[in-house]
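J.: Take a look and give me a structure for this.
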Amino acid sequence: MSAIGAGEDSRQDWDRWWDRFVYWVPWVLLPLSTVLVLAQTGQGPGHRAVALGLTALASAWVLFGHTFAPPARLERLWPAVVYVLGLVALGAVMMAHDIIFLLFAITPFFHAMVLPMPWAFAGVAAASFSLHTSTMGFPGTSTDTPFLQHLGLYAGVIVVQTLAIGGGLVVAQRSAEAHRERAVMVDRLEAALEENAGLHAQLLAQAREAGMLDERQRMAREIHDTLAQGLTGIVTQIQAAQRAGGIDGPALPHVGRALDLARGGLTEARRSVQALRPAQLEDSQLPEALGELTRRWAEESGVRPTLEVTGGRTALSPAIEVSLFRVAQEALTNVAKHANATRVGVTLSYLDDMVLLDIRDDGNGMVSDTANGFGLRSMRQRIRGIGGTVEIESDHGEGTAVSAAVPVIGGAS
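T.: Below is the predicted model of the structure:
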């Protein structure tokens, strides 16, 4: 664990401990002071009954004003002011009845924290005024202490206590605000780190796919420049020999079979080149390639699909273009084979950081065997390899929707 993380955990532990302490202050001091009041000798039943009544009133005030109060209510100014001033007034009345209730009367010093500044100072000052008026008496009411001395001591204690406790509340509130800000910053930092990790993984996936694409292009060039060209030469030479009339008799059927084999090998070589790199993407971008694909598919299937391109075009890496093109190619192939559709729509959408491809039809929908076929598995693996996702929705008799979403990092060119 980092030092920052350890410090944040320690701070959170302290905050939780302090919140529990403030929560339990009245529930420790009120029963304690009540027991001490009732345990006094020489007190009549009436004194004890009033003490119990005041204890019940104070319990209800704290219970519904703080302990069970919704946090949103205490965050509003006037409900919090009413609660703290009521607590101060209850403490004053209880101390007037029995000075031992002074133990409970210090509760407002802690619960004044629910007030914003400078109201918290006012709450502390009110609690201090009530406490010291009950213990020292109001200046001028003492026959043993001169007025000025009594006034200075009375005012000095209240001012010093208010400044000390109020200053502590200021520091605590500022510290709590700073802690909340740090917590927000830590959350944002963690979110940014997670996002960066995801982007890094996507970059690696797209880089890996781009490397594979480069290798496929190299293989396509090698097949085209060597195997295909060689087979083309063989076909040309055999045809020239046939036209020259130099081949006849028993050799003629063998030459014919050799010509057929050479033509078959040339066809397979060209098919391999086409599979390694779509010809539609050689000199054009994805929208144009999809337009050429849908045009040829319409000629073969007799159904003319609609092609829609939305959003501002973003330069895509070859890996993304090839993968999305293959998704469209596979989806349209499945429509032609299985869907018996009358309407087909292809939509390419450029978003800020994503590119989406949707192929929808109104055909028969997929059966379970088709949904788990090799073509769809290959489609998902291909898109997953560049950090994207593929979703397929299909209901029997209601058509099929194939949706591919690929993140575009930094608008790769």
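J.: From here on, just use CA atoms for contacts and neighbour counts.
T.: OK.
J.: Neighbours of T55, how many?
T.: Under the neighbour criterion other CA atoms under 10 Å, T55 is assigned a count of 20.
J.: Who are the packing partners of the helix or strand it falls within?
T.: Secondary-structure element containing T55, defined by DSSP states H and E: helix 45-62. On a contact count with 3 or more CA pairs under 8 Å, 6 or more residues apart in numbering; DSSP states H and E, helix 45-62 meets helix 3-38, helix 77-97.
J.: So for this protein, which residue is the most central one in space?
T.: The geometric centre of the chain, computed from its C-alpha atoms, lies nearest to A191 (CA atoms, centre = their mean), at 7.3 Å.
J.: Let's see this one next, to set against the first:
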Amino acid sequence: MSATADPGQHEWHRLAVGWHIAFAVLAVTTAVLIVLDPPLSGGERVLGVALVGVFAGWYPLAGARLLRAPRSRSGWWYVGVAVALTIAVAAVSPAGTVLLFVLFPQVWAMLPVRQAVLGTTVAVAGIGTVFALRYQDPASVLVSAGLALVCAVGVGLWISRIIDQSAQRARLVAELDATRAELAAVSREAGALAERERIARDIHDTVAQGFTSVLLLLDALEADFTNEELARGYLQRARDTARDNLAEARSLIAAATPPALRSASLPAALQLVVDRIGPDLPGGATLTVEGEPRPLPAELEIVALRAGQEALANVRRHARASRVEVLLQYRSGILALRIGDDGQGFDAEQRPAGFGLAGLRERVTTAGGSVMVRTAPGAGVTVDVELPT
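T.: Predicted coordinates:
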């Protein structure tokens, strides 16, 4: 079917073979009835059968093709000849009215509604005129023709309604398919965007911060290069951080669980992070666990670990703190994490530059949790994270 075709014609396409068979059966039936019509002379029988034969040839030549096409004015070429042949056959023998059973459905299938009403009226009026002249009983013929016209138009409108409903359903299906395709495209784009944001957060919370730690350690190594024992310590810590960074990068590529959580619990993984930052602070770093640790969904533990990594990385980079304390609490239905330092703090009214706190907040809120940051210039920073379990 072409792009401009009426989708409702599909119903006629599906029934096309049935219409062909019905036409053949009724054409043969009409011819047989004409041959068996006693009042007819031999010449009239030949003429009647010949007209039926012309109709039977005109149908496959033009009607079968138009029956499969959208309803249009071009159907008049076929319908006009078909109506004329039907009236001519009825003029020869009343048996010609049998052809109306295939003529009317064809009229309504091929023509728009108003033109189909006109075609039906012409056919009924023509046959009614023929019968009125033959039987000399105009009143009876008028009543019969009126009833036939009402029935034919009623059936035709019913057929037209079926076509229109089928067209409407086809359009709705097409619109639904288009909408489904658009939604799928939007979903793919949203998924890709979410994945890019996730990777950006993970890179920021792990690889980027790891490189920052390595740079800080190398700077410290350069400052104390003459102290061989201290330099070796800085170098070993830089090597360990780089090795952890490599493991984190491989984990990101594989979209797997962070290495720290693969073989350890959340408290143990956080302890590793705290131990890593402790030597960089004069007063050290501590982790306190309250409540009974319990297994939680991996996604939730990853969010908590990443939040701790981000907050501690901010302490290392910006806080100028001497000490940091981390509190992990297992409450009823809540996993809480608090990171507090005694550093320089910042103005809470001013939005801090960088991706850190914004990425932390987005990661936690995406998991259904909340983040509260309390700080003031010179008063340190406390980050409270709560995640529903």
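J.: can you put the helices and strands packed on helix 45-62 of structure 1 in JSON lines and add mean neighbour count and distance to L131 of structure 1?
T.: As requested, the helices and strands packed on helix 45-62 of structure 1 are exported to JSON lines (neighbours: other CA atoms under 10 Å; distance: least, CA to CA, whole Å):
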{"stretch": "helix 3-38", "mean neighbour count": "14", "distance to L131 of structure 1": "15"}
{"stretch": "helix 77-97", "mean neighbour count": "19", "distance to L131 of structure 1": "7"}
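J.: closest one to R360 of structure 1 among those?
T.: Closest to R360 of structure 1 of those, according to CA to CA: helix 3-38, at 49.2 Å.
J.: where along the stretch 151-300 of structure 1 do the helices fall?
T.: 229-244, 251-276, 286-301 (DSSP state H, counting those that start in this stretch).
J.: circling back to that earlier point, which residue of structure 2 sits opposite the residue nearest to the centre of structure 1 in the alignment?
T.: Using TM-score structural alignment as the criterion, the counterpart of A191 of structure 1 in structure 2 is A178.
J.: which bit of structure 2 covers stretch 286-305 of structure 1?
T.: When stretch 286-305 of structure 1 is aligned against structure 2 using TM-score structural alignment, it corresponds to no residues at all.
J.: Out of the helices and strands packed on helix 45-62 of structure 1, which is closest to E215 of structure 1?
T.: Ranking these by distance to E215 of structure 1, with CA to CA as the measure, places helix 3-38 first at 45.0 Å.
J.: Return the list of helices and strands in contact with that closest one.
T.: helix 45-62, helix 102-105, helix 107-111.
J.: TSV please, covering the ones you listed and showing distance to G166 of structure 1.
T.: As requested, those are arranged in TSV below (distance: least, CA to CA, whole Å):
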stretch	distance to G166 of structure 1
helix 45-62	21
helix 102-105	17
helix 107-111	9
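J.: Out of the ones you listed, flag the one nearest V93 of structure 1.
T.: Using CA to CA as the measure, helix 45-62 is the one of the helices and strands packed on helix 3-38 of structure 1 that comes nearest V93 of structure 1, at 8.4 Å.
J.: Just want the angle from the helix holding T55 of structure 1 to helix 77-97.
T.: Direction vectors for helix 45-62 of structure 1 and helix 77-97, defined by axes from the mean of the first three to the mean of the last three CA atoms, to 10 degrees, enclose an angle of 160 degrees.
J.: Buried ones in helix 45-62 of structure 1, by neighbour count?
T.: When neighbours are counted by 16 or more other CA atoms under 10 Å, the buried residues of helix 45-62 of structure 1 are found to be R48, A51, L52, L54, T55, A58, S59, W61, V62.
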